[in-house]
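>>> Provided below for reference: sequence and predicted model.
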Amino acid sequence: MFQIVWILIIGLILGVLARMLLRGPQAIPLWLTVVLGAVGALLGNAVAGWIGVRHTSGIDWIRHLLQIGFAVVLVGVISPAWSRRKVSR
């Protein structure tokens, strides 16, 4: 249960950072920001493990940069698609 809370906190932090790094408005809700940040963290961890920099002594700067990078890409790709979707009620 506590791991889910950490995933949500990290997703929120990475999603908000990604939105701050991108230019212009991102018309996505907060819950989608958290989800995209969490997915960015997951992808960043996977790539960091693949290239062998997931666990280092000290702060894992490369892993964190990969996480932020994936979150930025996801928010950058999903935000325009989200704003173009048609809402049918």
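Received it, and whenever you're ready, just let me know what you need.
>>> alpha carbons only for contacts and neighbour counts from here, please
Fine.
>>> any residues touching stretch 24-42, and which ones?
Outside of stretch 24-42, the residues that reach it under the criterion Cα atoms under 8 Å, 6 or more residues apart in numbering are 7-16, 18-19, 66-72, 74-75, 79-80, 82-83.
>>> alongside the first one, take a look at this:
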Amino acid sequence: MDVTSLIVFLLVGAIAGFLAGQIVRGYGFGLVGNIVVGIVGALLAGFILPRVGLVIGGGIVGAIIYALIGAIILLVLIGLLRKAA
């Protein structure tokens, strides 16, 4: 992975994490937290969505949508775990 790919990966994670924070909770976790939520969400979506038959086209917009869906799932799970504790 070169520097450009890493920057794009972090940028997609930050955008997806920020948007998921706005949708689910109304706020984000800060820049680093948003990047982490977006990246973990993208990994989660990359694992779950193809298994249920949802495939989104390529490109940066597709990557952001994938990461956003995964980040929303992740934030909902975190919210459920916080309520259970």
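All right, it came through fine. Remember, it's a predicted structure, so these values are computed and weren't measured experimentally.
>>> can you say which of the contacts of stretch 24-42 of structure 1 are buried?
Restricting the contacts of stretch 24-42 of structure 1 to buried positions leaves 7-8, 10-16, 18-19, 66-72, 74-75, 79, with burial counted as 16 or more other Cα atoms under 10 Å.
>>> looking at these, which are in strands?
Residues from those lying in strands, with DSSP state E as the criterion: none.
>>> secondary structure element for Leu54 of structure 2?
Here Leu54 of structure 2, judged by DSSP states H and E, is contained in no helix and no strand.
>>> next one: it from Phe47 of structure 2, what distance?
When Cα to Cα, to the nearest Å is applied, the distance between Leu54 of structure 2 and Phe47 of structure 2 equals 11 Å.
>>> intersection of neighbour lists for those two?
Shared contacts of Leu54 of structure 2 and Phe47 (Cα under 8 Å, 6+ apart): none.
>>> now for Ser5 of structure 2: what does it line up with in structure 1?
Ser5 of structure 2 maps onto Gln3 in structure 1, with residues paired by TM-score structural alignment.
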